[in-house]
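Visitor: all I have is the shape, not the residue letters:
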């Protein structure tokens, strides 16, 4: 039982990441591309600053010509109630990319007060105290 749990949680950490870890990776200058897999209307509404728009339905056709195969990929969609990022991660995996899914998606990125933009520029959002309480560090 313990070995099964170790394998399960190790696999989750290998294939999943979260908004604060992605933000930290951006800050460190790590090499990866962050893909917003939502439709055009959602992208226009707001997105992670620095993300690339590539809707899930277009990944198979467009990714090979625009993202080098050796470029690590992180995908996101709306939030935890949406499996769009899982579908996008599967599409990239089928093409041979190293891919991770950003759990929480755009919703939790925005709720943590991380940089977001829309078609007009930066969006100022207050931090949701349930996702990033002031004065507390998760230290996880």
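Guide: Ah, there it is. Being a predicted model, the structure only gives us computed values, none of them experimental.
Visitor: alpha carbons only for contacts and neighbour counts from here, please
Guide: Will do.
Visitor: show me where the protein has its strands.
Guide: Taking DSSP state E as the criterion, the chain carries its strands at 16-17, 33-36, 47-48, 52-53, 73-76, 99-102, 116-118, 121-123.
Visitor: chain center to the last one: distance?
Guide: Pointing back at strand 121-123 there. Between the centre of strand 121-123 and the centre of its chain there are 19 Å (Cα atoms, centre = their mean, to the nearest Å).
Visitor: show me what that strand is packed against.
Guide: Other elements packing on strand 121-123 under the criterion 3 or more Cα pairs under 8 Å, 6 or more residues apart in numbering; DSSP states H and E are strand 116-118.
Visitor: again, but for the first one
Guide: Other elements packing on strand 16-17 under the criterion 3+ Cα pairs under 8 Å, 6+ apart are strand 99-102.
Visitor: residue 63: how many residues sit nearby?
Guide: For residue 63, the count of nearby residues is 16 (other Cα atoms under 10 Å).
Visitor: in addition, the following structure is provided for comparison:
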């Protein structure tokens, strides 16, 4: 990342917060909420940053995805400031190719599969697994260690006791259920960093991982490594 990109991000953050901001000691995964930005200020910084970079918001509506971390802001600024460090090897790409690449990068930024989630949990990464289904469904069977936050019950009050530092992974039954998406939207709107579990509980079990609850299976079934790991 170039100095120009970091300076541009710092300039916009300082304008929004009304005070100097030293970004040098902060890692890219620093949550914007820890800097004092709520959801409205974050959106304001995003729009101002895009305008400063001369972005046509109508043409690049895909860029209006609310950032969660400093790294998100650096990536946005680098994309439109032509920062070579932010996009190595992407020079000479057509608009269609750039748009396609952005799409797939965003998928990886906002989705996670069962294998990666299992590995992250085993490595002790700082994340919280959220079951967005009903309390009854959670009691029947859920991913070990997951917390129950039915998406219909989510409010500022119900989220008040949760830290915004970890990454939150939302899930539901599977591809025939959109509770995980609704949960992710509400968490993201409240300033949390969120990813959605691909395939939900169905694919978690299909991959052979154990579950908890009344109908749980305590021993993981024979697991076949994901072919994408090769």
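Guide: Happy to help now that I have it. What you see is a predicted model; the values in this text were computed from it and never measured.
Visitor: TM-score of the superposed pair?
Guide: Scored by TM-score structural alignment, normalised by the length of structure 1, the superposition of the two chains gives a TM-score of 0.86; 134 aligned residues with a Cα RMSD of 2.0 Å.
Visitor: I'd like the distance between the closest residue to residue 200 of structure 2 other than its chain neighbours and residue 205 of structure 2.
Guide: Nearest in space to residue 200 of structure 2, with sequence neighbours left out and distances taken as Cα to Cα, 6 or more residues apart in numbering, is residue 174 at 4.2 Å. Between residue 174 of structure 2 and residue 205 of structure 2 the distance is 10 Å, computed by Cα to Cα, to the nearest Å.
Visitor: same check on residue 143 of structure 2?
Guide: If you go by Cα to Cα, the gap between residue 143 of structure 2 and residue 205 of structure 2 works out to 9 Å.
Visitor: more neighbours: which of these two?
Guide: Between residue 143 of structure 2 and residue 205, residue 143 has the larger neighbour count (other Cα under 10 Å), namely 22 against 19.
Visitor: which residues touch the residue nearest to that one when sequence neighbours are not counted?
Guide: Counting by Cα to Cα, 6+ apart, the nearest residue to residue 143 of structure 2 once its immediate chain neighbours are dropped is residue 211, at 5.0 Å. Contact analysis of residue 211 of structure 2 by Cα atoms under 8 Å, 6 or more residues apart in numbering lists 141, 142, 143, 144, 205, 217, 218, 220.
Visitor: which of these does structure 1 keep?
Guide: When the contacts of residue 211 of structure 2 are mapped onto structure 1 through the alignment and contacts are counted by both residues aligned by TM-score structural alignment, their matches' Cα atoms under 8 Å, the preserved ones are 141, 142, 143, 144, 205, 217, 218.
Visitor: out of those residues, which comes closest to residue 100 of structure 2?
Guide: residue 205 (31.4 Å; Cα to Cα).
Visitor: ok, the counterpart of that closest one in structure 1 to residue 133 of structure 1 distance?
Guide: Residue 205 of structure 2 is assigned residue 110 in structure 1 as its aligned equivalent, the criterion being TM-score structural alignment. Using Cα to Cα, one gets 14 Å for the distance from residue 110 of structure 1 to residue 133 of structure 1.
Visitor: what do you get for residue 51 of structure 1?
Guide: 25 Å.
Visitor: likewise for residue 36 of structure 1?
Guide: Here residue 36 of structure 1 is placed at a distance of 26 Å from residue 133 of structure 1 (Cα to Cα).
Visitor: of these two, who's got more company?
Guide: Set side by side, residue 36 of structure 1 and residue 133 give different neighbour counts by other Cα under 10 Å, the larger being at residue 36 (28 against 12).
Visitor: what's the nearest residue to the counterpart of that one in structure 2 if we skip its chain neighbours?
Guide: Residue correspondence to structure 2 (TM-score structural alignment): residue 36 of structure 1 is matched to residue 131. Of all residues beyond its chain neighbours, the one nearest residue 131 of structure 2 is residue 148 (4.9 Å), with distances taken as Cα to Cα, 6+ apart.
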